[in-house]
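Enquirer: Following is a predicted model, sequence given first.
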Amino acid sequence: GGTISKADRPRLNELGVAAVFGPGARTGDVVKFVRDWAAEHRAG
């Protein structure tokens, strides 16, 4: 665990990280992102 700095986020995106959720992120927002991402990238 740990906190990802805002300065590191652009590089993570370049490396393929789809999103970074920081402290205070709402669980519902994280779940919605994961569901939406999975629906877009589902094989088949």
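Expert: Received the coordinates, thanks.
Enquirer: From now on I want contacts and neighbour counts done on CA atoms only, so please keep to that.
Expert: OK.
Enquirer: Could you measure from A39 over to E14?
Expert: Note on A39: its distance to E14, by Cα to Cα, to the nearest Å, is 22 Å.
Enquirer: What of R35?
Expert: Relative to E14, and taking Cα to Cα, R35 is found at 22 Å.
Enquirer: and these two? which has more neighbours close in?
Expert: R35 (12 against 9; other Cα atoms under 10 Å).
Enquirer: this is the comparison structure:
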Amino acid sequence: IQITKVNDVYMRKYAFSAKQKQILECVGVDEKYINNLVLKYNNFIGKK
């Protein structure tokens, strides 16, 4: 997963491909979980 910084906010650089989504499903992780991790990272960085 590539993360990019836009206006001091980190976000995923690319949408997941169908294959990546399939892999995430196999390991029981959904896209929202990844997005939430990125949000938490933003909050963590913002507190520094």
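Expert: Yep, it's here. A quick note: this is a predicted structure, and the numbers were derived from the prediction, not measured.
Enquirer: And the TM-score between them?
Expert: Remark: TM-score between the superposed chains equals 0.42 [TM-score structural alignment, normalised by the length of structure 1]; 30 aligned residues with a Cα RMSD of 3.1 Å.
Enquirer: so where's the longest helix in structure 1?
Expert: What stands out as the longest helix in structure 1, according to DSSP state H, is helix 27-41.
Enquirer: typed the wrong thing, it's structure 2
Expert: Secondary structure of structure 2 per DSSP H: the longest helix is helix 31-46.
Enquirer: how about it: buried residues?
Expert: Using 16 or more other Cα atoms under 10 Å as the burial criterion, the residues of helix 31-46 of structure 2 that qualify are V38, N42.
Enquirer: by contact count, what packs against that helix?
Expert: strand 9-12 (3 or more Cα pairs under 8 Å, 6 or more residues apart in numbering; DSSP states H and E).
Enquirer: packing partners for the strand it packs on?
Expert: strand 3-6, helix 31-46.
Enquirer: Select, out of these, the one closest to A18 of structure 2.
Expert: Shortest distance between A18 of structure 2 and the helices and strands packed on strand 9-12 of structure 2, using Cα to Cα, is found for helix 31-46: 11.6 Å.
Enquirer: which residues are contacting that closest one?
Expert: Helix 31-46 of structure 2 is contacted by residues V9, Y10, M11, R12, K21, L24 when judged by Cα atoms under 8 Å, 6 or more residues apart in numbering.
Enquirer: Of those residues, which is the nearest to I3 of structure 2?
Expert: I3 of structure 2 lies nearest to R12 out of these, by Cα to Cα, at 4.6 Å.
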